[in-house]
Structures are given as structure tokens and as C-alpha cells.
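A.B. asks: just to be clear, the model below is a prediction. Sequence and coordinates:
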Amino acid sequence: MEAAYLPPEILLDIFHRLPAKSILACVCVSKYWLSLIKTHDFIASHFNQQSSISSSSPHPLFLIRLCFSFRARENHYFLRRDDREFTHYAEVKTIPPIVNDRSFSVVGSCRGLVCLMHNLYTSNYTIALWNPAIGKTITLPKPGVTFETHGGFESLLGFGFDSSTRDYKVVRVVRLLECEEIAIEVEVFSLNAGSWKRITSAAPQYNIVERGSQAFVNGSVHWVARRGSNNNEGYKNVILGLDLQGCEERFRELELPESLKSDSPMYLTVCGYKESTIAVFKRRYLGEPESQIWVMEEYGAVKSWVRMLIIETYDGEVPRALGFRGNGEVLFEIAGGEIVSGDPESFEVSELGLWGVAGYSFVGSFMETLDLLDR
């Protein structure tokens, strides 16, 4: 008996409704099915379909990385629903060696892909993109600015998505240390092109925080930076943004609240807030009584900064902000590496049953995608 024939438009309609795990099974059925699925257009339309389904769900997913002991070099990745109980959804079972190595830190997550970098980044230039849904990882080519080419440097990375060209981009900002004045080099990796390009001419000459935090919001990557003043007022902190949309990436500067401009930038963490704006977490230092969280309620409007939360020490330790939940609660790493959820209005703290080695945990939004399947 001949196998039943289904027109390609019917097959594609079915495939669009399937989760990533089922799609992986389908590509093994026949070369014809593989040819329908493993295309840039199908992967894009499948993501749009799954995104529509996910947006209708009241409880999206978070991807969480935990390391359970100093001796064990393995990482563990879990998916949790953003509901009241932070319900366990699944554990990521297939973890490539480069992702499982504790020598790698998570730069950020975006549209279902995770960007990681080696912790010894001044001598090991390995950067990887990982898709947990399909278990695939790619390693980026070596960047152009290295110790061999430019001498000593400090660097930080950013990771985001160019919706105009449907392209994932990794940004590398490098401050050269063997120059008398501030010297910044900037490189952008395009997944579509598979290569790095230099955009140093567009880069403002700011001091950076090596391996500092980053947030991808409104099409731009954001970092905390420190710039010198032209009117002898000294240095001040700013949020430095790089618009990833289009072929000509553009920098912009967002002012911080007055009380954050003169702090050490090492104690400031930038993160996304409700997918449409940014927040800054200020860790207390030098005997200060509290930490603070500031939110820019209207993205780009300097006057819209509000202090949302004041945090005292928790069991003698200063909490580390990991991100925000959909209901506005803040995810913290506290003493002993426990992850908790804090309500900024009631100041109540909820335990989530998550523990790991302090300083290694990561929490980021997650959505299934087939990206990297065609790479």
C-alpha cells in the first residue's frame, strides 16, 4: 500500500502546530519532510506560531541555571512556569559539554537561544550559542580583537536580535589597556553572516565594567558605562545602549538617576523590566545600609526613573538581583545561593525551592525555537 500523500501546505500547517521535540522527530521521517522544515522561512514562521501560543498563556517560562557544588563542574538547567508557585515545568536533559562546563558564564538569553562565554575571556575567546529546545550549540569564530593583536584588554558582551533582518547578534565591547587614553573597540557578530565586523568608529569612548551585566530591550543591548565629563565635573555613570536593528548599529546614551551617577559602576546591574523598559539594581557598598532597585517606567524618558524597592541585607548577605517576574516581583539570589522571589509592595519574600552555588545562577525568559536547526 502506498503511503498517504499530503500536500506540502497541509504538512506545513501541521508542523507549525508542533513543539520543537516533535519537529525533531519529523525531520527523521524523510528527506522530503526535512527539506520542508529545515528552512529559514519555516523556522521563522514556526517561531511566530509558537510565540502566539505562548503569549496567550498567562504563565510563560523561565530558564534557570544552577550549579549544585564547587566540586562538580556540571551545570543544571531547569524550566519553571512564571505562576504563583514558580512551578517546575521540565529539566533540560541534553546539555552539550560546552554548556555543561562551569568555566562558562551565561551572557544572556533571547528568543529561546542562550549565549555563553568562557570565564577566562582574555585568553580563551570561546563564545557559544545554544538552543536548549533542540539541544544544538554552535561556537562563534574567533573575534578580531585579541591579546595577540592588541595587548591587554577588558571586555564585555551583549546578546540580542535584529528583527528587521531576523538575525541574532553578539556584541563585544573591548577597552584596550595599553593606551594612555580610553580606547574602545567594538565588534558585532552576525549569525546570518557567520562573521564578526568592526564598528569601532561609531563607539563612544566610555569606561566599561569587565563582564558587566547586559539587558536586551526594545531592540537594543544595554550596559552600565562610565564616561568622563568635558566640563571638569569628573566621571558619571550612564546606560549605554546599542541599537541592533538594521545593518548600521547605533549607540545611544540613557541618563541614570542622580543618586546613581557617581556610584562605582561595579555595583550597578542593568536588567530588563516587563519586556519594554530597563531597571537598575544598586548593590550596597562601603557600609551603606541598603540596596536599591530603580525602574525607568517610560523607556528613554529620564524623568520617569522611580525607586521601586529598598533592600536591606538578608541574613547578613547582600542579595543579587537576577531579574523580574511578570507580576513585578524580583528574583534574588540570597545567602547560601538560594533563589527567592520578593514582592516590591509588601516586601514579602517567597521561597522557590531553588539552591545553587552563589554567583553561578542565571535566570532568563525562555521560549521554544527551532533556530540553529538550519545551521
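C.D. replies: Alright, I've got the coordinates. Here the structure is a predicted model, which is why all the values come from computation and not from measurement.
A.B. asks: please make it C-alpha for all contacts and neighbour counts, starting now.
C.D. replies: OK.
A.B. asks: and the helix or strand V186 falls within, what does it pack against?
C.D. replies: Assessed by DSSP states H and E, V186 sits inside strand 184-190. Other helices and strands packing on strand 184-190, by 3 or more Cα pairs under 8 Å, 6 or more residues apart in numbering; DSSP states H and E, are strand 167-176, strand 195-198.
A.B. asks: which is the next helix or strand following the last one?
C.D. replies: Spelled out, that is strand 195-198. Moving toward the C-terminus from strand 195-198, the next helix or strand (DSSP H and E) is strand 207-208.
A.B. asks: what about L63, is that helix, strand or coil?
C.D. replies: Three-state assignment for L63 (DSSP: H, G, I helix; E, B strand; the rest coil): strand.
A.B. asks: quick one: it from G228, how far?
C.D. replies: The spacing between L63 and G228, counted by Cα to Cα, to the nearest Å, is 38 Å.
A.B. asks: next, the one to line up against it:
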Amino acid sequence: MVLSALIPDELIMDILSRLPVQSLVKFLCVNKSWRSLITDDPAFKALNFHLHSSDTNSNYLITIPNEFSSETRLCTVIFRNNNNNGEVSNFVAKEIEIPFRTPTHFYRVLCSCNGVVCMSGCGIYTNIIDSLYLWNPSVRNFKMIGSCTPPGDTNIMITRHGIGVDHRDHDVFLLIIRIIFYYDVYEGTYNGEKKPYTEVYSLNTNSWSRIHESVVVPCLASDQPTAFVNGAIHWKALSFSSRRCVIMYFNTSERVFGEIRLPVNAFDSIVGNQWRPTVFKGLLAVIVISRVFPASRKKICDIWIMNEYGVVKSWTKRFAIPITLEDTLFVRPLGITKNDQLLLDLDGKLLWYDLDCQQGWILGFHGVQAVNIIGSREFGEIRLPVNCFDHMVRLHWRVTVFKGLLALIVISRIHPASRKICDIWIMKEYGVVESWTKRFAIPIPLEDTLFDRPLGITKNDQLLQDLDGMLLWYDLDGEQGGILGFYGVQGSFDVDTLTDSLYLLGPTRE
């Protein structure tokens, strides 16, 4: 008799639900009953996701280039690794291939929920999106979804999407909401005579259904990723009635829209547009970038929590996190993971901040070793080497690690009219500014590059640079390198936070 036949089904479900997603995918070929449980039982999927959603190793960051110039479609996954004592020790990165190919070679992240990414093959300035791709990187499968654009002039249409759990389908199936706004030329607004066209795609029924025209869409939604909480999808939006920034929501059970006002005086008038809705410990939250005081160059990241959903007076500022890089021009909130990790994009550098232990790291989109920038739960700062910057290209620098030491990669010039050079500075004694030493001065072989972005140094001492979308590899020990070819369009990446899940969208890739 087979051993599994002697074990009660309830016990098998309890045991398997405690295993990580990657292990469960391997079990699909072990036993037919196990395969049916893992792939077809909605209750099992929900239980597994609930048990693992806050695990450090189940939450990860994915960065996806918007365009590829070669046949290889690799994106980077970054997650925090635990040591033998169960404590977080470092960051680990690996490359995975996007399993589908778009006709346009564009890859754009629209939104995500429960480990599933909703993507399109259209460029960032495309108004109408007809084809969507659902992709679960954890189980390496995907599903292509087609849709029909309503008749009319597509030049006056813009499309917005959101993804969430369908509460009409026992909270286990996903749905996508698609909104088409029409621009009224005479009124100069998207809230003209022709009302938005809305429809919902259900993963359960594999079909689109139109939302009745009587359902009012009260806001113009942003094209930024959405947040799903309290049974609703939430967008950063502009209210048609008040002309103010609000959060628009779509309730997946009642199939209705609404708006939620933001905290009073939460915005800085200069950087007021740098905010986004997110989720923190199961509550609706907002990440807002502002300044310490009006005349200051120092920015701060405020996190507001709505303690009672829908009650504006319950907004509470929970965190005020200083951004230590003063020269940062572009700060983009990326969200909060399910295990309470805040993610910010600082001029292309990734700030990863643990909201529980109040520690943060600067690391790159390509998995460069992280640098802990927090000590004793307080922020600190380290001054850079004197005269290390070229005033023409001073923004092209980044923090990294070389042979266990804090290091700095700086793009500069030998003299103002000359070609560029890559300097690598090493801090021999941590925290001692006088110990900065220029260790390398590497000429950049391409004279006419416009965009030079340092990507970092690998643990085996390989320098990586982005030169107008071409990858420069340079061995610092052997002092030799070369151009590896195009890997993506310069500086054009989508970043999203995901959690391992068992949403199977198609055949699993072994």
C-alpha cells in the first residue's frame, strides 16, 4: 500500500502547506493526488500563501528591463538571505529569464498581486494596451490575455489597469480591472461627456465582463502599480470633483469605485507628486517624499497608516525616515513588502529599509553586495573623498563593496575636454574619511557614450558599467575587460516587490 494512502488528507494538506513554493513545484511530478491538491485546491493555495507571505525568503524584489536588444530576456531577482541562526545576513541576487516574448520586444510592469505580475508588451507612452501577460516567477509560468479595444479614436484614449483578489470567487482567484479614459477635446479633461469604459477579467472563468455604465469612475487613475488591501484595488489618482490627489479604489466584491482622501498637510509643495499607496501590516498606507523643512535640500520619507479603513481622520504618520543622500534628485517610492521592507529608488540606487529593526541598505538593481548604512538603529553619513567628482558628470557615481571594504565608483574626466574615466575609491578604514584612496582609474573605451551608469563590483572583483545600454565588464585583478553587448535600454527598468505564491497560470516550466 502506498504510504500516502495511510495518511489522512487533512494531515497531508497541513504538512504540504508549510513547505515553500519551490519545493511544492518539485512535488507536482511525485504524486497525482498531491499535484491535484497543489494545483487545483483553492483552499490549499490560500493557506500556503498565508503561512509564507511574511517569510524573509518568500519576499523578493524583481527588476525588469523595459526593452531587450538581444534574444536573452534576463531580469534580476533580489532577496534577503538568512544565516544558520535564522538572522538576515546579506542580499542574494539571481537572474531569471522571462518565459514569454512580446511582439514589440517591450516589457512593462503594470501591477502585481500575490506574487503574480501583470505586464504588457507596449512602451511607456502607449495609450491603448490590448495584450496582457500574467507571470508568476515563483513557479515559472505565465498566461497571455487578449482584450478588445472599444471602437473609437484611440488617440484620445488612455488605459489603466489594476490587479487583486476576486472576493466573488472565495478570495482565491485573481482579477484584472481595465479602465479606458476618453479625453474630451472641448472640455480639456478626461471627465467629459464620454464616460470611462471599464471591464474585469477573471482568472477563474478566463473571460472579460463589462461593468455597467451606471458604475461611476470618480477619478483619473495614475499608471503606477496598484495596492490591494481590504478587498479593493487602490490607485494613485486625481479626483474629478475636487481636483486633488486622492486614492481611488475598486471593490472587487461589490464591483464599485470610490475615493479616499489623503492625510491633511501630508505633502511637500515642491516634491508633492512623489507618493504612492501601499500596504503595511494589512492596512492601507501611503509613502510620501517630502523635505525636513521648506528650505532644506534633505528629503524625508513619511509613511502614513490608515488605522480604520475609509476613515480619513484615522490617518497616522507611523514613520519619518531621513534620506541620507543629499544630492538625490529623483526619489521614487517602490512600496513595502509583506515582511515590512520599505523600498525606494534614489537616482537609480535602491534603498532597502527594514521598518521593524529600522536598518537600511543601499544596493543596486543588479544584485551588488549591500552596504549597511545604519548603525545602532540610527542613520549616519560618511563624507566622500575630497575632489573626487567631475562637475560635469557628478551624478554618475555609486556606493559598492571591494574586497570587503566600502568603495565608491565615480565617472569623471582626466581634464574637462577629455574622454571619461572610471575611478574606484576604497575606504581602507571604515568611517575614517582621510582613509579614502583612489585604487583604480579605468579609461572608458567608448568615447561617444552619453549615459554612463556604474552598476557595481561583484564578489569576484568584476566591475560592471552600463554604457548607453551596453554592459562593460572589467576584471579588476587581471586589469582587462570588454563589452558584453546590449542587455537593456539605458536606465529603463520596472521594479516590483513580489511574494512566492502557487498561482499557476499555465503549464509549469520544470
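C.D. replies: That came through, no problem. Keep in mind that what you see is a predicted model, and the values were worked out from it rather than measured.
A.B. asks: overlay them and tell me the TM-score.
C.D. replies: Superposed pair, TM-score by TM-score structural alignment, normalised by the length of structure 1: 0.77. Supporting alignment: 360 aligned residues with a Cα RMSD of 4.1 Å.
A.B. asks: and the helices and strands packed on strand 184-190 of structure 1: which comes nearest A128 of structure 1?
C.D. replies: strand 167-176 (9.9 Å; Cα to Cα).
A.B. asks: the strand holding V186 of structure 1 vs structure 2, average offset?
C.D. replies: Following the fit onto structure 2, the mean deviation recorded for strand 184-190 of structure 1 is 1.6 Å by mean Cα distance after the TM-score superposition for structure 1.
A.B. asks: which bit of structure 2 covers that strand?
C.D. replies: Aligning strand 184-190 of structure 1 against structure 2 (TM-score structural alignment) gives residues 196-202.
A.B. asks: could I get the helices and strands packed on strand 184-190 of structure 1 as a markdown table with distance to L268 of structure 1?
C.D. replies: Output for these, formatted as a markdown table (distance: least, Cα to Cα, whole Å):
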| stretch | distance to L268 of structure 1 |
| --- | --- |
| strand 167-176 | 18 |
| strand 195-198 | 27 |
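A.B. asks: compare these and give me the one nearest C271 of structure 1.
C.D. replies: When those are compared by Cα to Cα, strand 167-176 sits nearest C271 of structure 1, at 16.5 Å.
A.B. asks: OK, contacts around the counterpart of L334 of structure 2 in structure 1?
C.D. replies: Aligning on TM-score structural alignment places L334 of structure 2 opposite L322 in structure 1. For L322 of structure 1, the contacting residues are 330-333, 362-363, by Cα atoms under 8 Å, 6 or more residues apart in numbering.
A.B. asks: from those, pick the one nearest N119 of structure 1.
C.D. replies: Of those, the one sitting nearest to N119 of structure 1 (Cα to Cα) turns out to be F362, at 14.6 Å.
A.B. asks: hey, which of the helices and strands packed on strand 184-190 of structure 1 is tucked in deepest?
C.D. replies: Compared across these, strand 167-176 shows the largest average neighbour count, a mean of 21 (mean count of other Cα atoms under 10 Å).
A.B. asks: with structure 2 overlaid, report how far it is off on average.
C.D. replies: Mean deviation for strand 167-176 of structure 1: 1.2 Å (mean Cα distance after the TM-score superposition for structure 1).
A.B. asks: now that strand, how far from the chain's geometric center?
C.D. replies: With Cα atoms, centre = their mean, to the nearest Å as the basis, strand 167-176 of structure 1 stands 13 Å off its chain's centre.
A.B. asks: what are the contacting residues of it?
C.D. replies: For strand 167-176 of structure 1, contacts defined as Cα under 8 Å, 6+ apart pick out 145, 150-162, 182-192, 207-208, 244.
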